[in-house]
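Novice: below are the sequence and a predicted model; questions follow.
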Amino acid sequence: MTTGASIVVRGGRVLQGDDLVDADVLIEDGIITAIGAFDAPEGVAVEDATGLIVLPGMIDPHVHVGWPGAADDFATGSRAAIAGGVTTFIEFAVQFPGERLEDVVQTWKDWGARSACDFALHAIVSDSTPATLEAMGRVVEAGVTSFKMFMTSQHSGGLGVDDGTLFEIMQRVAELGGLSMAHCENDEVIGHLAEKLIADGVVTSAGHSAARPPLVEAEAIARAVRLADAAGSAFYIPHLSSGDGLQAALLDTGRRVPVIAETCPQFLALTADVYSRPDGAHYVMSPPIKSAQDQVELWEGIMDGRLSTVGSDHCPYPRDFKDENAHTDFRRIPNGVPGVETLLPVMFTLGVRSGRLTIGDLARICSLNPARIFGLDDRKGSVSLGKDGDLVLFDPDRRFGTAPSDLNSDIDYSIYEDLELWGMPVATIASGSVVAREQRIVDDAHRGRFLARTPGVVLDDFDRRVVRA
């Protein structure tokens, strides 16, 4: 773990709420202690931010940097994060069948010692045995308060649970004051459609898309929301990909619990046409990218606040893993794409630069909201006194490199190489240390911290905490 450093960021336009204010920022021992005009303490390093926007570090609430077989681990995935202006991410500790939940969480914490950025953990739960339900209490005491379940086993390595197990885990999460999450896709419909497509000779990535139409997401979301409400558990929907899914998530059924929805930058930037490309396997993920109309509806959800967060679902696989079954059986193509490094420039280019969002909206969606939802807003989410010194010195008028050679993930392809992205993190500051400049790591020694969280945050004054002003 790296202790905090001290630095003055001078001459920038600092984001304060929805306004950009000419101000300097003082970080002492990793904490923001002054914003405005002040005399810099003697001997403290000065970082020139003239002509730049000073943003809070981005928070990616959805990454996979420990998933078996994936290209990135905590070391490489976190380097990609900070190069793109993400100073905190939330990783998933995975309880594969037969594993002890507490052991899994400890293993992921240990792996996190290699992280260049701060991190928190979600726990993926694959059973509701008495031992696991009891262990969930100890996991919460250890600072992990959000629990994800898979409603499908089609791509998850046997992690899928039935509805009874899902409901039982949600009830336990409610008892603990935590947050339930679920990968929402209808397992049986996917299996049926996939078998039919293979039998009809549709074996490439186009089949992956066809086997997972919006129906399979929307139906599972509606079911999961009902179960969460009956269980009394606040519910978070990750990687929502379709307009139908958004309607199902927010359908007013008189529910008692908060339902929070996240989408991903790839759903806002790309369309299902990518699955017809020769390299379509590189875009295989679950849920898959949907139609242009779905993209329109997701942007509407971002703009009107129905979608509260954007998470990258970063889980890249090596090219040879992706290509091995690309032309024989789409069911065997590893599911996952890179995204943590490009989260900020995608959202800036397609959100702010296009006129859909203000810079304040972007920071709210990609920093403040995830901090509030996941119990980190005492230290993360805004440029505020007393919060961690995590900043992005941002140039909105510079191109962001999208070629594989520009990026820091441990892969040799890029899903955004054909897009022109704008917005350069000229410098990324984590806990007062300059850790990256212009997409390159400059402090190899910096290490992040595990961020323990307390339960109950989402249920306390939820509307005030996450709804756009």
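Specialist: Cool, the structure landed.
Novice: every contact and neighbour count from this point should use C-alpha atoms.
Specialist: Fine.
Novice: give me the neighbour count for the nearest residue to residue 435 once chain neighbours are set aside.
Specialist: Spatial nearest neighbour of residue 435, excluding adjacent residues (C-alpha to C-alpha, 6 or more residues apart in numbering): residue 443 at 4.8 Å. Other residues within reach of residue 443, judged by other C-alpha atoms under 10 Å, total 14.
Novice: mind checking the SS state of residue 443?
Specialist: Under the three-state scheme (DSSP: H, G, I helix; E, B strand; the rest coil), residue 443 adopts coil.
Novice: distance of it from residue 79?
Specialist: Applying C-alpha to C-alpha, to the nearest Å, the value for residue 443 to residue 79 is 10 Å.
Novice: what does residue 409 give?
Specialist: 8 Å.
Novice: likewise residue 214?
Specialist: From residue 214 to residue 79 the distance is 34 Å (C-alpha to C-alpha).
Novice: ok, the two, which is more surrounded?
Specialist: Per other C-alpha under 10 Å, whichever of residue 214 and residue 79 has more neighbours is residue 79, with 30 against 22.
Novice: number of residues surrounding the closest residue in space to that one that isn't next to it in sequence?
Specialist: Closest residue to residue 79 apart from its sequence neighbours, by C-alpha to C-alpha, 6+ apart: residue 116 at 6.1 Å. Per other C-alpha under 10 Å, the neighbour tally for residue 116 reads 30.
Novice: and here's the other structure:
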Amino acid sequence: MIHKPFHTIIRGGTVVTENGTEIADVAISGGEIAAVASSLNATAEEELDARGLLVVPGGVDTHCHIEQISGAGLMNADTFETATRSAAYGGTTSVVSFAAQHPGHRMRDVVADYAALAAKGAIIDYAFHMIVSDISGDNLRLDIPALVGQGHRSIKIFTTYDKVRQDDHAILDLLALAKREGALVCFHAENDGLIRHETAKLLADGKIAPKYHALSHPREAEIEAIDRMCRFAEFIDTRIMIFHVSTREGAEIVRAARARGVKVEAETCPHYLFMTVDILGSEYAARFLCSPPQRTADDQAALWEALADNTLQLVTSDHAPYRMDASGKFAHGRDVPFNKIANGMPGLETRLPLMFDAMVSKGKMGLEAFVEKTSTAPARAFGLQGKGVIASGFDADIAIWDPEASLTYGPDDLHDNVGYNPFCGTTVKGLPVTVLSRGKLVLKDRNLLGKPGQGKHLPMQAARI
């Protein structure tokens, strides 16, 4: 028996470990998990009763835009404080957001600026992807390799969008750098020419309403770009991650590439699993605009199949928050064409409850798969050491869930700064009630205890598929 005193003991919950589920006690000391055992004969400064509840690793959301200026020069709605507050209410304890470079900027300065914002505001732990839009000057030769060596091992590339997209030559240069330095390259993969072509046609025909956004991003744009990026990764022989897969064909391309040995992983997001393109015909269509757009029920079925067979390893939020006013979605006016409306929606707080409801409460994949797709696999993919697992020696990032609690989302009930909930009217069963970050209570009985600035930067370790 263990008799050592601990800082905290979580008693009697159903714990999800690497080996499955068991009713156990979890002891915490020094911010780490010190022991997991069926009955700990020990004392602690604080004990949390988790009987009848689930004890799971805190969520790891590796795709969120926080306090970020878009390629179009628009600041999104959330600061690191408001975004990570919202994340905590959703059961997430680690986020990876973007240090977004704009042309003419040094990558080292960009990362330093975002790091200062996060250090001031983040309530939970954080890391960064480097959005690389300019490889000129010393960026490719000096800055990016140096930053990778400092633990910023994720590079994001856009294959579309003015000011941020990279051409094939630059993409190959960055893939070669990633292979040499031990980094992971992530892609927003859509064919720019197809999007420009379709957008111009729609606008010329007077089809400017938000519902036409989906037609301006045809599925073929994703299909072509995902295949091309997989071929590039195969040629260079380096790791890549495809962000926000939305189509059946996109998932099939990733599946085929992995089968032939390409080092590719991929993710999807709740808005592709729980929304279809029909939502863009609603009265409030502008709030649902995102890229790629929502697709069809058949695509949803294919994405669930791809999650089940591990073609898609991760489910992330792609939290991209813009308010429904002149500071956000309608920065260019309310009666502008669809291509002038900011893309993105909030998702940090709803990601885990939506996935829990589908995977656990409704039995689509089960509790262990829920933890794997939303916490363990994201942490592993990006080398976030100590995250995503409940086991001795790991950080005490833990969410205690009440599987019977239910909530029907309202029009503006999230804890971010966005002003609307895109899943208004949706009922979820299963909610995080208490959340710990490095052993400190961030949320207790759905009340926020975490403070801005207590989150820590997470260096990414070199990872392998």
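Specialist: Arrived safely, thanks for sending. This structure is a prediction, so every number in the text was calculated from the model and none was measured.
Novice: would you give the TM-score for this superposition?
Specialist: Remark: TM-score between the superposed chains equals 0.93 [TM-score structural alignment, normalised by the length of structure 2]; 449 aligned residues with a C-alpha RMSD of 1.7 Å.
Novice: related to what we said a few turns ago, wait, what's in contact with the residue mapped onto the residue nearest to residue 435 of structure 1 from structure 2?
Specialist: Counting by TM-score structural alignment, residue 443 of structure 1 lines up with residue 450 in structure 2. Going by C-alpha atoms under 8 Å, 6 or more residues apart in numbering, residue 450 of structure 2 touches 85, 123, 441-443.
Novice: buried residues in stretch 443-459 of structure 2?
Specialist: Across stretch 443-459 of structure 2, burial judged by 16 or more other C-alpha atoms under 10 Å covers 443-444, 448, 450, 452-459.
Novice: quick one: the helices in the stretch 201-350 of structure 2?
Specialist: Here the stretch 201-350 of structure 2 has its helices, by DSSP state H, counting those that start in this stretch, at 213-216, 219-236, 248-259, 270-274, 297-308.
Novice: and those: which comes nearest residue 181 of structure 2?
Specialist: Proximity to residue 181 of structure 2, assessed across those by C-alpha to C-alpha, is greatest for helix 219-236 (13.2 Å).
Novice: how close does the closest one sit to structure 1?
Specialist: Comparison of helix 219-236 of structure 2 with structure 1 after fitting gives an average deviation of 1.0 Å (mean C-alpha distance after the TM-score superposition for structure 1).
Novice: what span of structure 1 is that helix aligned with?
Specialist: Under TM-score structural alignment, helix 219-236 of structure 2 corresponds to residues 214-231 of structure 1.
Novice: off-centre distance for the matching stretch?
Specialist: Here stretch 214-231 of structure 1 shows a centroid-to-chain-centroid distance of 21 Å under the convention C-alpha atoms, centre = their mean, to the nearest Å.
Novice: again with stretch 265-275 of structure 1
Specialist: Relative to its chain's centre, stretch 265-275 of structure 1 lies at 17 Å (C-alpha atoms, centre = their mean).
Novice: how about the residue sitting nearest the centre point of structure 2, nearest residue that isn't a chain neighbour?
Specialist: The residue lying closest to the centre of structure 2 (C-alpha atoms, centre = their mean) is residue 63, at 2.8 Å. Nearest non-adjacent residue to residue 63 of structure 2, counting by C-alpha to C-alpha, 6+ apart: residue 318, 4.9 Å away.
Novice: quick one: map residue 151 of structure 2 onto structure 1.
Specialist: Under the alignment (TM-score structural alignment), residue 151 of structure 2 pairs with residue 143 of structure 1.
Novice: measure that match to residue 30 of structure 1 for me?
Specialist: 21 Å.
Novice: looking at those two, which is more packed in?
Specialist: When neighbours are counted by other C-alpha under 10 Å, residue 30 comes out ahead of the other of residue 143 of structure 1 and residue 30, with 23 against 17.
Novice: can I assume the more buried one is in contact with residue 429?
Specialist: No - Residue 30 of structure 1 lies out of contact with residue 429 (C-alpha atoms under 8 Å); the separation is 9.7 Å.
Novice: what is in contact with those two at once?
Specialist: Common neighbours of residue 30 of structure 1 and residue 429, counting by C-alpha under 8 Å, 6+ apart, are residue 389.
Novice: no further queries at this time; thank you.
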